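# predicted model and sequence below, questions to follow.
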Amino acid sequence: MDTPTPETSGSAAQQEAPAEQPPAEHPLVVRFATWMAGSREAGLAMLQRDAPDVLPGHPPAAYKRPGLRQHEYKRPGMVRQQGESIREPAADLFGRLRQVTRLFSARHKIHGFDLDESLGRFDGTTKLGMKHPLIRGEVRRLYVLQQELQRKCLTTVLMNLSPAPRAAFILRVILGFSRDEVHEIFGSPTGASSAYSRALQDLGEYLDHVCEHVEPKNPCRCENRLASAVEHGFVTWPERDDLAGDTPVRSQRRQEYEKLFAALPAPQ
């Protein structure tokens, strides 16, 4: 009996051929989507292939910036080591970030926690005791929980911004793109500047008269709100290792929003 060949069977070659893999996303695109969505899982979901390549009302060329390749792209401060491999695809990074921004603006509205409800802002008199099950008598665990509260609080405020201001702020402050680069990503200097200004305005409206990290004289302090945050389930023990436990979370001086948010650990 003759042995079937791919030419005669017509299916063997297809069965043995590896499945086509979607192109790998640039790490900065993944980080951007993670911050925009509030978690890596939700961010990656927004990058799946079933998300539309072209949004309604936008021409196909809207996401392309001819000539820009990943291997040609170098942000200030980023130095590629000699011989370092270049991740594929060599795609238009700015165009992809622009696409993700528009996807969130068109499809994805995040509603964060209501901080007033979650923290009980008008009841900050009870501190979390050292005998609490989450602390176990270890002061380091208390400080880690305070760090987690600060991270969760500020991230929640950021998530409550509208998509365009949130994107402009994340690109500029957290991912470190320059003003001109953010203008390029948005495709409109006016639109990018307006979105960034709106982000600062909205952050200020909530934080300026509340958060101790913006102004030390403000009433909301992490050590005083932690017990309420734990009670309401707003803070649980964080399964991460990037929160310091060597010092308490106390503000000593006024901080600008940019420095405050740039120091935050990324969502997971």
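It's in.
# hey, let's count contacts and neighbours off CA atoms from now on
Noted.
# I'd say F169 and A199 touch.
Yes. Contact criterion Cα atoms under 8 Å: F169 and A199 qualify, at 6.4 Å.
# comparing the two, which residue is more hemmed in?
Using other Cα atoms under 10 Å, the more surrounded residue of F169 and A199 is F169, with 27 against 23.
# how much space between the nearest residue to that one once chain neighbours are set aside and S118?
In space, and not counting its chain neighbours, F169 is closest to Y196: 5.7 Å by Cα to Cα, 6 or more residues apart in numbering. Look at Y196 and S118: by Cα to Cα, to the nearest Å, they are 28 Å apart.
# who's more crowded, these two?
More crowded of Y196 and S118, by other Cα under 10 Å: Y196, with 23 against 18.
# just to revisit the earlier point, look up how far R166 lies from the residue nearest to F169.
Look at Y196 and R166: by Cα to Cα, they are 8 Å apart.
# for the stretch 151-268 of the chain, which segments count as helices?
Secondary structure of the stretch 151-268 of the chain (DSSP state H, counting those that start in this stretch): helices at 163-169, 179-186, 189-207, 222-231, 257-262.
# another one to put next to it:
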Amino acid sequence: MLKIPEETPPARRTILVTGATGAVGRHLVHQLAAAGHRVRALSRRPAQANLPREIEVVQGDLSDVASLVHAFEGVSAVHLITFTGDNGESLSNGDELIRLAERSGVRNATVLGGWDETSVEQALRGSSIGWTRLEPVEFMGNALEWAASIKEEGVVRMLATWPSAVVHEADIAAVAAVALTQEGHEGKRYPLSGPQALTPAERTAFIAMAVGRHLTFETLSEDQERERLRSYGYPEDYVEFGIQLARTPPVQAAIVVPTVEQITGRPGRTFASWALENAHAFRA
């Protein structure tokens, strides 16, 4: 009997995660690996990445495309952030970055979008890569900025009092994982929210329940808010941006959208669950 040779399965391609040690990227690396995908994590400081041994961690800086050639080798999909370094400035080298991605064989991408589009989105729009823009309203993890005042004084102080439909970083990652590994998401923009719109005072109450301690919320004046923002080391232009944001929130801030459940098939995580997961950060 003639034996028909078995077909050699195609080589498994790699998914590159930039910002792999960040709030969203770290979740995405873990989720993709748990689903059986080959994951490569990009870090400017691989020795400090603190990722599982099975994850390939490579060094590179998004602002220096020459440093990324190895990172993109054999990559079929990539999750992109659009800012650089510790100062969070928008990338200005999107054309070079996306040309490298195309030459390397990248077929699809997700982009963690910010307030405005950057050179990365502009370059993707003219490329052969199918891409999806993720547009979270506000990270639940932003509440970690309150940790010092909660631990030291049992209080949260800020100017803003408006509700925000904060989204869990793991849910942003889950949507990215689907868009990177399944068809039909190219060309889409996905607004992402959590299941509830909560004021800072309401989020403070959930943290209080998680840590088992009474906490209070105090509304600051504009001058007091400036001093609070300066205490984090923010530059003056960001401080003034923060004041304007506190006074005039974006229209979409309090809008709950069903995108997470529609894309992932399960409800978004609540802030109460986030507070329990991160209660250690708020305990003295």
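Thanks, I have it. Since this is a predicted model, take the numbers as computed values, not measurements.
# TM value for the aligned chains?
Overlay of the two chains. TM-score (TM-score structural alignment, normalised by the length of the first structure): 0.28; 139 aligned residues with a Cα RMSD of 6.6 Å.
# most tightly surrounded among the helices of the stretch 151-268 of the first structure?
helix 163-169 (a mean of 25; mean count of other Cα atoms under 10 Å).
# can you list contacts of that helix?
With Cα atoms under 8 Å, 6 or more residues apart in numbering as the test, helix 163-169 of the first structure has contacts from 36, 101, 104-105, 108-109, 158-159, 182, 192, 195-199.
# what is the host helix or strand of L42 of the second structure packed up against?
Counting by DSSP states H and E, the element that carries L42 of the second structure is strand 38-43. Contact here means 3 or more Cα pairs under 8 Å, 6 or more residues apart in numbering; DSSP states H and E; on that basis strand 38-43 of the second structure packs against strand 14-17, helix 25-34, strand 56-59.
# any idea which of the ones you listed gets closest to V178 of the second structure?
Among those, helix 25-34 comes nearest to V178 of the second structure, with 9.3 Å by Cα to Cα.
# quick one: buried residues of that closest one?
25-33 (16 or more other Cα atoms under 10 Å).
# is it true that E222 of the second structure touches I243?
Yes. Contact status for E222 of the second structure versus I243: in contact at 6.8 Å, counting by Cα under 8 Å.
# now W35 of the first structure: which helix or strand?
Element membership for W35 of the first structure (DSSP H and E) is helix 27-37.
# oops, could you answer that again for L97 of the first structure instead?
Per DSSP H and E, L97 of the first structure falls inside helix 93-107.
# now do that helix against helix 179-186, angle only.
Helix 93-107 of the first structure runs at 60 degrees relative to helix 179-186, counting by axes from the mean of the first three to the mean of the last three Cα atoms, to 10 degrees.
# would you tell me what the next helix or strand after helix 93-107 of the first structure is?
By DSSP H and E, the next helix or strand past helix 93-107 of the first structure is helix 115-119.
# helices or strands next to that following helix in the packing?
Helices and strands touching helix 115-119 of the first structure, by 3+ Cα pairs under 8 Å, 6+ apart, are helix 222-231.
# in terms of secondary structure, what does the helix it packs on contact?
Here helix 222-231 of the first structure touches helix 115-119, helix 139-159, going by 3+ Cα pairs under 8 Å, 6+ apart.
# tell me what angle it forms with helix 139-159.
Per the same axes, to 10 degrees, the angle that helix 222-231 of the first structure makes with helix 139-159 is 80 degrees.
# about what we covered before: can you list the helices of the stretch 151-268 of the first structure in TSV and add distance to A42 of the first structure?
Formatted as TSV, the helices of the stretch 151-268 of the first structure follow (distance: least, Cα to Cα, whole Å):
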stretch	distance to A42 of the first structure
helix 163-169	15
helix 179-186	22
helix 189-207	22
helix 222-231	24
helix 257-262	20
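# how about the ones you listed, which one is nearest R96 of the first structure?
Comparing these by Cα to Cα, helix 179-186 comes nearest, at 8.5 Å.
# quick one: contacts of that closest one?
With Cα under 8 Å, 6+ apart as the test, helix 179-186 of the first structure has contacts from 94-95, 97-98, 101, 168, 171-172, 189-193.
# tell me the angle it makes with helix 189-207.
Angle between the axes of helix 179-186 of the first structure and helix 189-207 is 100 degrees (criterion: the same axes, to 10 degrees).
# can you report how many residues neighbour the residue lying closest to S149 of the second structure once chain neighbours are set aside?
In space, and not counting its chain neighbours, S149 of the second structure is closest to V155: 5.8 Å by Cα to Cα, 6+ apart. For V155 of the second structure, the count of nearby residues is 18 (other Cα under 10 Å).
# how much space between V155 of the second structure and E277 of the second structure?
Separation of V155 of the second structure from E277 of the second structure (Cα to Cα) stands at 20 Å.
# next one: I172 of the second structure
Using Cα to Cα, one gets 16 Å for the distance from I172 of the second structure to E277 of the second structure.
# who's more crowded, those two?
Remark: of I172 of the second structure and E277, I172 carries more neighbours, 28 against 11, as counted by other Cα under 10 Å.
# hang on, the more buried one in a strand?
No. Counting by DSSP: H, G, I helix; E, B strand; the rest coil, I172 of the second structure is not found in a strand; it is helix.
# quick one: the strands in the stretch 101-250 of the second structure?
All strands of the stretch 101-250 of the second structure, identified by DSSP state E, counting those that start in this stretch, fall at 108-112, 130-136, 155-158, 189-192, 216-219.
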